[in-house]
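Visitor: sequence and predicted structure are below.
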Amino acid sequence: MELSVIILLCTFFVLLILNVPISFSIGIATLATMLYTIDFIPAIVTVAQRMTGGINSFALLAIPFFIFSGLIMGQGGIAKRLIECAMALIGMLPGGLSLVNVLSCTLFGGISGSAVAATSAIGSFMIPEMENKGYDRNFAAAVTATAATTGMIIPPSNILIIYAIASGGVSISALFIAGYLPGILLALALMSVCVYTAKKNNFPTEPALPCRVIIKTVAQAIPSLLLIFIVIGGIVGGLFTATEAGVIAVVYSLFLSVFIYKEVKVSELPDLLLKAAGITAIVMFLIAASSAMSWILSYENIPETITEIMLGLSENPLIILLIINIILIIVGAFMDMTPAVLIFTPIFLPVAESIDVSPIHFGIMMVLNLSIGLCSPPVGSVLFVSCSVAKTSIEKIIRPMMPLYLAMIIVLMLVTFIPTISEWLPRTMGLMK
């Protein structure tokens, strides 16, 4: 058993060092381990079966729908109206444009469920705008990268759907509702850093707008914001499942973008569909490969072994949760969220449950933790997108990003050690006991 685990880990990390795509690294490492364990043909068949079984889930159908709706929103003028709404409401505060950036990313991420989409859609407008108004470009890129991660916590979030499947059937509705308070807390923490930085560097503020202009701007954004209430309200109210909510999100975003805002032409839809299919294929292959690796880890009793080891280190739940967080922060810096959730949920969830941490609380903690990895070198996808949009380098935005990192870690610690933050809303709404 020990040699098979060594083969799995060594093969995986060697392939990562050789810059092999993570999905292939996971798949090849799993196959190599199976070849050591059993004969050639049974090994290939077993891996193929586990990969197929990993994506054979009705709940996963929500992912391509939310991906497609997110692409439509990014191109359909929804991001623009959310930015204008945020500008009208808080643009006059200290560091106004940086606050607008955070709020816009939070709103767009909460609608699209994609941190990368939020970074691209919001950053392509806000980063040049902030630079033109006297903000440092690297600070603008850092704000965009960190604020975009709020979309991983605030529903509808694809990664919460994946966690629900990896955990063995945690309620998606409860997870969605549980993400609101931590997501809002994260946004407020980032805004606090923006205000402090703006005052320290004398960044400009925007002039206050007349009330009639504010009302008009907010009214124009209401149709976009309604998507949140339609999707989440329908799921929580039992009107439709998360998968059906994805379909409704596509239909509603199409209606807004094509017929109301008229910024997406019917002739552009095939290209958007093709792009959504490409992203979906990447995500599904990651899920399939990660599911196979999760199975081999379970087959080798790794979760049980790690549970025994961690409980042997300390009986203090706070210490155990701190150790899990440290490991996940390191994992998030090198691994994409999807495989990290699929691989490490079966490993750490039993540990968390053994110290009376609910799967809902642990899921929010885990996703919030791994969200930090999205804007962390060397693998952070959101970090790379933000640098690309800002036309800068990772080395230049690390310094202005450090206070924002600190704010994210403080929020992570609060969510980790105060379960009420993630559990109060779903308990109040009767979604968890």
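Guide: That came in fine, so what should we check first? Numbering: from 1, shown residues only.
Visitor: CA only for contacts and neighbour counts going forward, please
Guide: Will do.
Visitor: for residue 352, see how far away residue 316 is.
Guide: 12 Å (Cα to Cα, to the nearest Å).
Visitor: if you count surrounding residues, which of these two has more?
Guide: The neighbour comparison of residue 316 against residue 352 (other Cα atoms under 10 Å) goes to residue 352, with 20 against 10.
Visitor: secondary structure class for that one?
Guide: helix (DSSP: H, G, I helix; E, B strand; the rest coil).
Visitor: excluding its backbone neighbours, what's nearest it?
Guide: residue 362 (7.0 Å; Cα to Cα, 6 or more residues apart in numbering).
Visitor: burial of the one you found, as a residue count?
Guide: Applying other Cα under 10 Å, I find that residue 362 has 21 neighbouring residues.
Visitor: second structure for comparison follows:
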Amino acid sequence: MTTPFSMCVLMIVGLGVLGLPIGHSMIVASVFYLLLAGLDLGTAAEQILNGLFNSYVLLAVPLFILAADLMNVGTLTDRLLQFCLVLVGRFRGGLGHVNVVSNVIFAGMSGSAIADAVGIGRIIIGMMTKGGKYPIAYAGAITASAAIIGPIIPPSIPMVLYALVSDASIGFLFLGGVVPGLLLGLAFMIMNTMISYRRDFPVEPPVPMREIPRITVKAFPALMLPVILLFGIYGGVMTPTEGAAAAALYALLVSSLLYRSLSLRQLYDAILSSSKATTSVGILIAGALVFNYVVTIENIPNSLQVFMSGFHLSPMGFLLLVNIVLLILGCLLEGSTILLVIVPIFIPTAKALGVDLVQFGVVVVVNIMIGLLTPPYGLLLFIIANMTKQPLGAIVREAIPFILAALAVLMLITFVPETVLWLPRQLGYKG
């Protein structure tokens, strides 16, 4: 028997298969549901307007996107890479380590895996493949893998979206992502070391000691951005949204006035690029707001909670099940869609089982980031394959060890909640 809700879901799938963006598909299908259910069609517009204009936190999304674009068009990325080369370049597989460490540092500025891959990726892949030091596919794979650290270490655009649907504290979510992000970086560096010794990757010549102070001073203004951002937010000086504005302003001032590397044309391109990305995210959020209203009317979250209670799952069993579901969906769907449409369905069950929403949010975001590396949809894989002109299969093969390392970290933060909650609790979190 067909119901309005089943017709709505089928329409979303059908329109998506035909090529309509998922945000538009959800809006059209939700309006169709309202029509079939005999409800006021104006409710769709009401849900979108109320959701977008009453969510002050959403302002952080375009501001973090703009900050990342401004850093990419300036010379901040170049200076950070030179600094990372000083830190870890002298070890076996040094440029692979530079790749990971630079992403860890850049993660404290951008909040976007795509921005990290595009910004750092073009430069570091060129450094790694120059003179045939590393296979192009390997350089691409470690770049894509390291880029997923970006949205886990604060600031984080996916965590902002999770806070929108869960009402969890953005500040504590940001803190919760620090240790898992660092664990991911450590896991990737260990994997890179093992592969480098096995495949005899080169050791970079050490940077002369006399050059280290000069390189550090050049990178210092860029390194101060995450420090200012985090101390401003957790020192009570500004909210995460205000912190996003401060990050964008700081990136603009450093690139244009201090480094003098930002032309008016580059500024225009950065604003245009961030506007396009914001519009894309905005349409997706609008579609999710309307569809989530439909899901609420149909009482889907509570029905799922009742259904899952019949299995008598423990909190850990529930988290394990969510991991499996999200990892499968990550192979098929875009991350923001999962966050805005699928995750809200699980939140009532998580609350009922006593799962901490900060830990749940970090686990969800790590799942979604791993989804960027898993075919057939893995968006980062497509970006890197296009950037390097390598077959997608070659990138995937080289990325498998790093995907396994990421899964190991995911299991750790799932079964050891303190890996996520220790730092928030040190700064007053009572959950």
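Guide: Cool, got the structure. Remember, it's a predicted structure, so these values are computed and weren't measured experimentally.
Visitor: would you pull the TM-score for this pair?
Guide: After superposition, the two chains reach a TM-score (TM-score structural alignment, normalised by the length of structure 2) of 0.96; 429 aligned residues with a Cα RMSD of 1.6 Å.
Visitor: aligned to residue 267 of structure 2, what sits in structure 1?
Guide: Matched to structure 1 by TM-score structural alignment, residue 267 of structure 2 sits across from residue 269.
Visitor: quickly note the distance from that match to residue 321 of structure 1.
Guide: In terms of Cα to Cα, residue 269 of structure 1 sits 46 Å off from residue 321 of structure 1.
Visitor: the more surrounded of the two?
Guide: Neighbour count, other Cα under 10 Å: between residue 269 of structure 1 and residue 321, residue 321 has more, with 22 against 15.
Visitor: and the more buried one, what does it touch?
Guide: By Cα atoms under 8 Å, 6 or more residues apart in numbering, the contact list for residue 321 of structure 1 reads 352, 416.
Visitor: distance of it from residue 367 of structure 1?
Guide: 14 Å.
Visitor: same check on residue 134 of structure 1?
Guide: 34 Å.
Visitor: looking at those two, which is more packed in?
Guide: Neighbour count, other Cα under 10 Å: between residue 134 of structure 1 and residue 367, residue 367 has more, with 25 against 11.
Visitor: surely the more buried one and residue 152 touch.
Guide: Yes. Residue 367 of structure 1 lies in contact with residue 152 (Cα atoms under 8 Å); the separation is 7.1 Å.
Visitor: touching both of those two, which residues are there?
Guide: 159-160.
Visitor: aligned counterpart of residue 328 of structure 2 in structure 1, please.
Guide: Looks like residue 328 of structure 2 aligns to residue 330 there (TM-score structural alignment).
Visitor: list the contacts of the residue nearest to residue 352 of structure 1.
Guide: Counting by Cα under 8 Å, 6+ apart, residue 362 of structure 1 touches 349, 352, 416.
Visitor: the first one -> structure 2?
Guide: It stands for residue 349 of structure 1. Using TM-score structural alignment, residue 349 of structure 1 pairs with residue 347 in structure 2.
Visitor: could you pull up the residues touching its match?
Guide: Applying Cα under 8 Å, 6+ apart, the residues contacting residue 347 of structure 2 are 166, 301.
Visitor: mind listing the helices for the stretch 201-350 of structure 2?
Guide: All helices of the stretch 201-350 of structure 2, identified by DSSP state H, counting those that start in this stretch, fall at 212-234, 240-253, 264-297, 300-309, 315-330, 335-337, 343-352.
Visitor: between those helices, which one is nearest to residue 46 of structure 2?
Guide: Nearest to residue 46 of structure 2, of all the helices of the stretch 201-350 of structure 2, is helix 264-297, at 8.8 Å by Cα to Cα.
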